[in-house]
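> based on what follows, work out the 3D shape:
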Amino acid sequence: MPDLSHLTAVRESYDTVAAAYVGRVPPPTGLDPVSRRMLDAFAELAAGAARLGPVADVGCGPGKVTAYLAERGVADVFGVDLSPAMVRQARRAYPELPFVVGSMTALPVADRALGGVLAYYSTHHTPPEALPVVFGEFRRALAPGGHLMLAGHVGDGEVVRPTEAYGGLPVSYASYLLPPGRIGDLLERAGFVVDARLTQEAGEGSGEGSRRRYGTFLARTPG
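Next up, the predicted model:
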C-alpha cells in the first residue's frame, strides 16, 4: 500500500481555507465555455445511466459542482470531501443535497454501487504512486457501464508546494502536475475505457487555475 500521509496535509489545509475558498472559486457557471461543456457532457451521461446508481462528486469542496450536476438533471447526486470544514460549507449552502466526510482512497459505498464518479480538480494533490489506489477505488465503486469524469491541473511532472493560498492562508499540500498521457495510462490500467481526453493550455480557463494547463478525461467501466 502506498504512503497516504499526504491526506493529513490536504485535510488540514482545506479545513483552513474552506471559508475563503467559497468566495474565491467561481461556480461552474463562471467557468470557461469548454470546461462547462465537458461538465454538461458528464451530467448528460450520468443522468442517462441513473438506473446504475447515484453519482458521487469526490472532492466536492463546498458543493458548487455537486449542485450544478443536480441542476443539470442528475437527480441522485451526493458530495464526498476529506475536509469536514468543506462539508460544513456544502451542507450550509445546499441543504437539499447529501454531503459526507470521506476519502477518495476509501469511498463510503459498496462495490459497484455508483452510476457515476466526478473527480473535479481533486486528484492533483495525490502523489503519483498513490493514484492507482484512487483510480482503483473509483473502479471498485462504479457499476458496469458507469461513467467517470476526471479533471484537474496537468503538467510535465513538476511538483508545486505552495505555503499559502486563497488570500494568503497557510497550506501544506502539494500539487502533482502529471502529463495527460500518464493519467490516461493509469486510468486504463485501473480498468477504465477512456472515451475522451481534452487538454486546455494555460490561459484558456477562468480563475486562479488559468495559469496552469488543464486535463479532462471522460471514461467508463466496461459494460
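
> can we go C-alpha only for contacts and neighbour counts from here?
Will do.

> most centrally placed residue in the protein?
Closest residue to the average C-alpha location of the chain: residue 119 at 2.1 Å, with C-alpha atoms, centre = their mean.

> how close does it get to residue 84?
Per C-alpha to C-alpha, to the nearest Å, residue 119 is found 18 Å from residue 84.

> before we move on, back to that, if I look at the residue nearest to the centre of the chain, how far off is residue 11?
Counting by C-alpha to C-alpha, the gap from residue 119 to residue 11 is 16 Å.

> same check, this time on residue 157
Per C-alpha to C-alpha, residue 157 is found 23 Å from residue 11.

> the more surrounded of those two?
Using other C-alpha atoms under 10 Å as the criterion, residue 157 and residue 11 rank with residue 11 on top: 20 against 13.

> and the longest strand along the chain, what's buried?
Ordering each strand of the chain by length in residues (DSSP state E) puts strand 142-154 first. By neighbour count on 16 or more other C-alpha atoms under 10 Å, the buried set for strand 142-154 is 142-154.

> just the closest of the residues you listed to residue 19, please.
The closest of the buried residues of strand 142-154 to residue 19 turns out to be residue 152 (C-alpha to C-alpha; 21.5 Å).

> just the residues contacting stretch 211-218, thanks.
Applying C-alpha atoms under 8 Å, 6 or more residues apart in numbering, the contact partners of stretch 211-218 are 38, 42, 147-155, 180, 184, 194-203.

> ok, now stretch 171-186?
By C-alpha under 8 Å, 6+ apart, the residues outside stretch 171-186 that reach it are 6, 9-10, 12-14, 16-17, 124-128, 131-132, 135, 153-165, 194, 199, 215, 217.

> just the buried members of these?
Buried, going by 16+ other C-alpha under 10 Å: 10, 12-14, 16-17, 124-128, 131-132, 135, 153-155, 194, 199, 215, 217, out of the contacts of stretch 171-186.

> one more to put side by side:
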Amino acid sequence: MSWRVTEPSPSLAATADAYDAVAVRYAAFARNELDALPLDRAVLAAFADLARSTTAGPVAELGCGPGRVAAHLRDLGLDVFGVDLSPVMVDLAREAYPGIRFEVGSMDALDLADGTLSGIVSWYSVIHAPPRDLPAYFAEFRRVLASGGHLVLAFFESEGGPVTAFDHAVATAYRWPVDGLAELAGEAGFVEIGRMLREPLPGERHRRGHLLMRADERPG
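From the prediction side, this is the model:
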C-alpha cells in the first residue's frame, strides 16, 4: 500500500504542527488512559466483535496519534493499522508498537481502494475538523469501508446544544450534539447501531459521545 503525498490545507497543516509540538508529552499522558475508562473499552470491544464479522479487510484507526487505541484493537484480535497527519506522532507510534503499521496521511484523502476496510475507528480524530468539512470526511470513510463494515466515532458532546468550538489543549476543536453528528454520518451512508454518552470524569471538562455505525449497502 502506498500513500498519497499531498499538500495539506492550512487548517490541517496547523493541526499537524500543533500535535507535532506536543507529541512526546501527549503520548506519555495518553498511553494508559483506557485502563481507567471501562465504558470506552466496552464501545471498542463491541466494535471489535462487529468488525470481526466483516471479512473485507483490515481495520484502520484514522487519526491514530501515538497508537494506543490501535494497540488495544490489536489486542482484541483485529488486523489493524493506523494513519495520522502528524509525522512525530507516527514516529512515536512505530517506536511504541513495532508490530503495527503506522503511516502519515490525511483521513480525508486515503490511498485505499473502495470497500477495502472492515472497520474504521475515529477516536477523537474528527474533533478538529471545521463543521463544513465533516461531510467530506464521512464520505471518504464510507468510500473505503465495505458495505456492512463498521465505524466508531468518539467525540466531545455538546450536551444538547449546537456545534460549539472550544479551546482544546492542542488545537481548536468542536463539540457536537450526538443527534446532529449521527444525522451527518447518515447522509454519507451510515446507519446508527448504538450510542454511548458518558459524563465527564474528574479532570475532564466535557461529556463524551460515542457512535457505533454500519456502512449501508451501496446503491446498485
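
> which residue numbers in structure 2 does the longest strand of structure 1 align to?
The aligned range for strand 142-154 of structure 1 in structure 2 is 145-157, by TM-score structural alignment.

> measure the residue mapped onto residue 113 of structure 1 from structure 2 to residue 145 of structure 2 for me?
Under the alignment (TM-score structural alignment), residue 113 of structure 1 pairs with residue 116 in structure 2. The spacing between residue 116 of structure 2 and residue 145 of structure 2, counted by C-alpha to C-alpha, is 6 Å.

> with residue 157 of structure 2 instead?
Using C-alpha to C-alpha, residue 157 of structure 2 is found at 25 Å from residue 145 of structure 2.

> which parts of structure 2 are strands?
Taking DSSP E, the strands of structure 2 run over residues 59-62, 80-84, 101-104, 117-123, 145-156, 164-166, 173-175, 190-198, 208-215.

> out of those strands, which is closest to residue 27 of structure 2?
Taking C-alpha to C-alpha, strand 80-84 is the member of these nearest to residue 27 of structure 2, at 13.4 Å.

> what's the mean deviation for the closest one versus structure 1?
Taken against structure 1, strand 80-84 of structure 2 registers an average deviation of 0.3 Å after superposition, with mean C-alpha distance after the TM-score superposition for structure 1.

> which residues in structure 2 form helices?
Here structure 2 has its helices, by DSSP state H, at 10-30, 38-52, 68-75, 87-96, 134-144, 178-187.

> mind giving me CSV with the ones you listed and columns for distance to residue 60 of structure 2?
Shown next, in CSV, are the helices of structure 2 (distance: least, C-alpha to C-alpha, whole Å):
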stretch, distance to residue 60 of structure 2
helix 10-30, 19
helix 38-52, 11
helix 68-75, 8
helix 87-96, 14
helix 134-144, 10
helix 178-187, 18
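
> got TSV for the strands of structure 2, with distance to residue 39 of structure 2 too?
Formatted as TSV, the strands of structure 2 follow (distance: least, C-alpha to C-alpha, whole Å):
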stretch	distance to residue 39 of structure 2
strand 59-62	19
strand 80-84	21
strand 101-104	26
strand 117-123	14
strand 145-156	12
strand 164-166	24
strand 173-175	19
strand 190-198	8
strand 208-215	10
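
> mind checking these for the one nearest to residue 91 of structure 2?
strand 101-104 (8.2 Å).

> so the closest one matches what in structure 1?
Counting by TM-score structural alignment, strand 101-104 of structure 2 corresponds to residues 98-101.

> residue 47 of structure 2 reaches residue 154, doesn't it?
No: here residue 47 of structure 2 lies out of contact with residue 154, judged by C-alpha atoms under 8 Å, at a distance of 12.0 Å.

> now do the contacts for the nearest residue to residue 83 of structure 1 once chain neighbours are set aside.
Among residues not flanking residue 83 of structure 1 along the chain, residue 11 sits closest, at 4.9 Å (C-alpha to C-alpha, 6 or more residues apart in numbering). Residue 11 of structure 1 makes contact with 82-84 under the criterion C-alpha under 8 Å, 6+ apart.

> so which of those wins on neighbours?
residue 83 (26 neighbours).

> mind checking what that one lines up with in structure 2?
Aligned counterpart of residue 83 of structure 1 in structure 2: residue 86 (TM-score structural alignment).

> can you tell me how far its match sits from residue 65 of structure 2?
Noted for residue 86 of structure 2: a distance of 7 Å to residue 65 of structure 2, by C-alpha to C-alpha.

> likewise for residue 200 of structure 2?
Note on residue 200 of structure 2: its distance to residue 65 of structure 2, by C-alpha to C-alpha, is 22 Å.

> same check, this time on residue 213 of structure 2
Per C-alpha to C-alpha, residue 213 of structure 2 is found 22 Å from residue 65 of structure 2.

> ok, residue 184 of structure 2 next?
Distance from residue 184 of structure 2 to residue 65 of structure 2, by C-alpha to C-alpha: 24 Å.

> out of the helices of structure 2, which gets nearest to residue 217 of structure 2?
helix 134-144 (10.3 Å).

> between the closest one and strand 190-198, how big is the angle?
Helix 134-144 of structure 2 and strand 190-198 are oriented at 120 degrees to each other (axes from the mean of the first three to the mean of the last three C-alpha atoms, to 10 degrees).
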